[in-house]
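Colleague: quick one, what's the 3D model for this:
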Amino acid sequence: MENRLHQHASGHGASHTAERLPIQLVWFQEFSNVGDAWRRERKLHGWGAQKREALIRGWEEIKRLAKPPSQR
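Modeller: Predicted coordinates for the structure are as follows:
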């Protein structure tokens, strides 16, 4: 994780973060291997801002947002 954070902070992680420096770590998840971590990162990139912000607040908020608006 430290290596990946350093990549992003130095502008080498992705062009998206390189254009938005400085960055701040607000959420992380540990994985036993790089492949699983990469797959999670790709999945999160596909989420909208509201869903990513909900993840920062906690999994319960994600579950709530996954329901149709009429059931929230």
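Colleague: drop to CA atoms for contacts and neighbour counts, all remaining ones
Modeller: Noted.
Colleague: and the helices in the chain?
Modeller: Under the criterion DSSP state H, helices of the chain are mapped to 2-9, 15-18, 34-45, 49-57, 59-66.
Colleague: relative to residue 25, which of these is closest?
Modeller: Closest to residue 25 of the helices of the chain, according to CA to CA: helix 2-9, at 7.8 Å.
Colleague: tell me what the closest one is packed against?
Modeller: Contact here means 3 or more CA pairs under 8 Å, 6 or more residues apart in numbering; DSSP states H and E; on that basis helix 2-9 packs against helix 15-18.
Colleague: here's the other one to compare against:
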Amino acid sequence: MKGFMYILECSNGKFYTGSTKYLDKRISQHQAGTGANFTKKHLPVKLVYYEEYDNIADAFYREKQIKGWSRKKKLALIEGRHDELPELSKSTLRQAQVTT
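Modeller: Take a look at the predicted model:
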């Protein structure tokens, strides 16, 4: 069964990352306020990015990976600036080491 990892932009400008087997249905649920508590409070939402996988387990794994990313890194992914992703990861690591 196919799976999707998706990123929504909420009305407050924040990103919501999720995974599902049925992308269109899930987006409709978010728009109707029945998708997730976070998106329900920040309607309307807009689908800004998605990836398709052969199975839902891979989509779920990718969702968890991206949820840990900074806003800058998510934005680079959404905008297709894939060459910047490794550097943004390094910046996040350096920043974490400085603050701890």
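Colleague: between the helices of the first structure, which one is closest to residue 24 of the first structure.
Modeller: Residue 24 of the first structure sits nearest to helix 2-9 of all the helices of the first structure, at 8.3 Å, using CA to CA.
Colleague: whereabouts in the second structure does the closest one align?
Modeller: Using TM-score structural alignment, helix 2-9 of the first structure corresponds to residues 24-31 of the second structure.
Colleague: superposed on the first structure, where does that stretch end up, distance-wise?
Modeller: Stretch 24-31 of the second structure, aligned to the first structure and superposed, deviates on average by 1.9 Å (mean CA distance after the TM-score superposition for the first structure).
Colleague: quick one: residues in contact with that stretch.
Modeller: With CA atoms under 8 Å, 6 or more residues apart in numbering as the contact definition, stretch 24-31 of the second structure has outside contacts at 20, 35, 36, 39, 40, 43, 44, 45, 47.
Colleague: how about the nearest residue to the second one, chain neighbours excluded?
Modeller: Closest residue in space to residue 35 of the second structure, ignoring its immediate chain neighbours: residue 29 at 4.7 Å, by CA to CA, 6 or more residues apart in numbering.
Colleague: can you check the third one too?
Modeller: Computed as CA to CA, 6+ apart, the closest residue to residue 36 of the second structure that is not its neighbour in sequence is residue 30, at 6.6 Å.
Colleague: quick one: residue 31 of the first structure and residue 37 touch, right?
Modeller: Yes. The pair residue 31 of the first structure / residue 37 is scored as a contact, 5.7 Å apart, by CA atoms under 8 Å.
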